[in-house]
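Peer 1: how does the following fold in three dimensions:
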Amino acid sequence: MASTVDYTVDSDRATALVTLDRPDSLNTLNDRLIEELCDAIARAEADDEVRAIVLHGAGDEAFSAGYDITPAGEDGEEEDPVPSVDDLLDEFDAATDHVHAVWECDTPVIAAVDGYCLAGGSDLSMACDLVIASEESEFGYPGLRMAGVPPTLIYPFVMNLHEAKELLLTGKVVDAQRAAELGMVNRVVPRDRLMETVFAEVEEIRKMPGNNVRILKQVLNGTAEMQGAKPMFKFSELFDALGHHTEYGKEYYRIAATEGFDAALEYMNERNKGTRPPE
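Peer 2: Sure thing, here's the model as predicted:
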């Protein structure tokens, strides 16, 4: 079975290249890819010759369009399209391992984003230490129009509260330039200069003492954790599981399983017009 994550080391640049390799599925995150991504991050961190990790998606359509929510089991047979709360809790706990792996990795991780960077894909990119995006990139969490919250609520820790609300209270998708204005992206460049720009940042990192870079990353991420990042990561998993189990969330799953995701999204868009929370 083909790997879903490609791992290579560019020795000249002291860089591990980690590629999400499911281009036919817009590099969506399934259980296998998440496990292989965690392994790749650990492998790079254990390599003393690697000074930086570059994370990108195969193809030019997507960094990652988020979690793979196709209603099928690992053997390809359809499961119950409406998972239980317990199933969702187990799923979301395991489904965020890769975000924690990137966040906790001592080696700097740079996201090279080209194309869609949505939902769980945006969580992953923002857990990285730097984000360089092509002009064709798009960011956001459109799945929130169905239910739930981002299972790793990292948005308020990379942008201010009003900016986080602009995205999360609407579920809208923004272009790369707006993402940079919101603080999701460090730099926006033409597609043909993306990797050149990423490796230029790697060279800047390599001018620093390696142990000092590790210390600085721990201190900076630790500051966010002292402000509540780690507890919020956990709480958001719980809230996401519960949010997916609303009556309309269940109906979304059923429609997606029987009629497809376009029909499910159309259902949610129509349902949500003028909808108020129950009294």
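
Peer 1: going forward, measure contacts and count neighbours with C-alpha atoms only.
Peer 2: Fine.

Peer 1: which helix or strand contains Asn269?
Peer 2: helix 261-272 (DSSP states H and E).

Peer 1: check Ala16 too.
Peer 2: Ala16 belongs to strand 15-20, assigned by DSSP H and E.

Peer 1: give me the angle between the following helix or strand past that strand and strand 15-20.
Peer 2: Per DSSP H and E, strand 15-20 leads on to helix 31-46 as the next helix or strand towards the C-terminus. Using axes from the mean of the first three to the mean of the last three CA atoms, to 10 degrees, the inter-axis angle of helix 31-46 relative to strand 15-20 is 180 degrees.

Peer 1: please generate a structure for the following sequence too, so the two can be compared:
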Amino acid sequence: MGVSTSSPGKGLALVTVDFPPVNALPVQGWYDLADAVRAAGRDRDVRCVVLAAEGRGFNAGVDLKELQSDTGHARLIGANRGCQEAFAAVYECEVPVVAAVHGFCLGGGIGLVGNADAVVASDDAAFGLPELDRGALGAATHLARLVPQHLMRTLYYTSRTVTAAELHAHGSVWQVVPRAGLRAAALALATEIARKDGSLIRMAKAAINGIDPVDVRRSYRFEQGFTFEAALGGIADRVRDTFGKAGAP
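Peer 2: Have a look, this model is predicted:
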């Protein structure tokens, strides 16, 4: 359980997340993920990183039970900072990152996938931001990298999800495959990328980030301010209590 890194092929690093039962990450888990992705990107033998997960789904966001067990705001601050670091680690990784997404990709999962360079998904994958149902805000920055602006707003306000096939139609998912073939498909794409010159692929990543019209760190940090405001005002606890009674997805 936790975050692990392996080398499935020449020039490749596979970072795998495994936090049963639904990959809702505790505060330390986000930092561990950030450290693993950054370390993989610093390895000069690595030319592409694949980010994957075990279990029922790719990612269910932050561990709400951990947040609710805190009588103060230390864990909320930790989750905010941990998510910020994990999302930034994917975006700022020195080499391209391919996300291999299966099952559900919710909340913080959107932050990871939205900052990835390429996305391969299984045909059972669903993507969404249920933040308003969970007493939080955030990751609209990253959802806006996956879908057009008005669709992002509608998905955000309704907490609805979209399928991998729908994201493929929008061009944000590279390939949709049966779940059994997901890991192989993601590694195949990563292998194709890793055949490029190592120094040049790192330059390409830096160049593409440099022309990005949105500063994802600053944009997401702005959103997080409203999450903290909701917590201070008691709104977050009220909504989370309702969510807890209804049950997790």
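
Peer 1: give me the contact list for the strand holding Ala16 of structure 1.
Peer 2: 4-10, 27, 33, 37, 40, 44, 50-58, 63-64, 202 (CA atoms under 8 Å, 6 or more residues apart in numbering).

Peer 1: from the residues you listed, which land in helices?
Peer 2: Judged by DSSP state H, helices contain the following of those: Leu33, Leu37, Ala40, Ala44, Val202.

Peer 1: pretty sure the first one sits against Asp39.
Peer 2: Translated: Leu33 of structure 1. No - counting by CA atoms under 8 Å, Leu33 of structure 1 does not reach Asp39; the two are 9.7 Å apart.

Peer 1: between those two, which is the more surrounded one?
Peer 2: Leu33 (19 against 16; other CA atoms under 10 Å).

Peer 1: leaving out the residues flanking it, which one is nearest to the more buried one?
Peer 2: Thr4 (5.3 Å; CA to CA, 6 or more residues apart in numbering).

Peer 1: map that neighbour across to structure 2 for me.
Peer 2: Here Thr4 of structure 1 is matched to Gly2 in structure 2, going by TM-score structural alignment.

Peer 1: that match against Asp18, yeah?
Peer 2: Yes - between Gly2 of structure 2 and Asp18 there is a contact under CA under 8 Å: 5.1 Å.

Peer 1: follow-up on the earlier one: so which of the ones in helices among the contacts of strand 15-20 of structure 1 is the most crowded?
Peer 2: The member of these that has the most neighbours, counting by other CA under 10 Å, is Leu37 with 26 neighbours.

Peer 1: hey, which helix is longest across structure 2?
Peer 2: Structure 2, longest helix under DSSP H: helix 74-92.

Peer 1: and the strands in the stretch 151-279 of structure 1?
Peer 2: 173-175, 187-189 (DSSP state E, counting those that start in this stretch).

Peer 1: turn these into CSV, columns for mean neighbour count.
Peer 2: Shown next, in CSV, are these (neighbours: other CA atoms under 10 Å):
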stretch, mean neighbour count
strand 173-175, 17
strand 187-189, 20
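
Peer 1: redo those as TSV? Include distance to Ala111 of structure 1.
Peer 2: Formatted as TSV, these follow (distance: least, CA to CA, whole Å):
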stretch	distance to Ala111 of structure 1
strand 173-175	16
strand 187-189	11
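
Peer 1: who's in contact with the most centrally placed residue in structure 2?
Peer 2: For structure 2, the residue nearest the mean C-alpha position is Leu112 (1.9 Å; CA atoms, centre = their mean). Contacts of Leu112 of structure 2 were listed using CA under 8 Å, 6+ apart, and they are Ala86, Phe87, Val90, His142.
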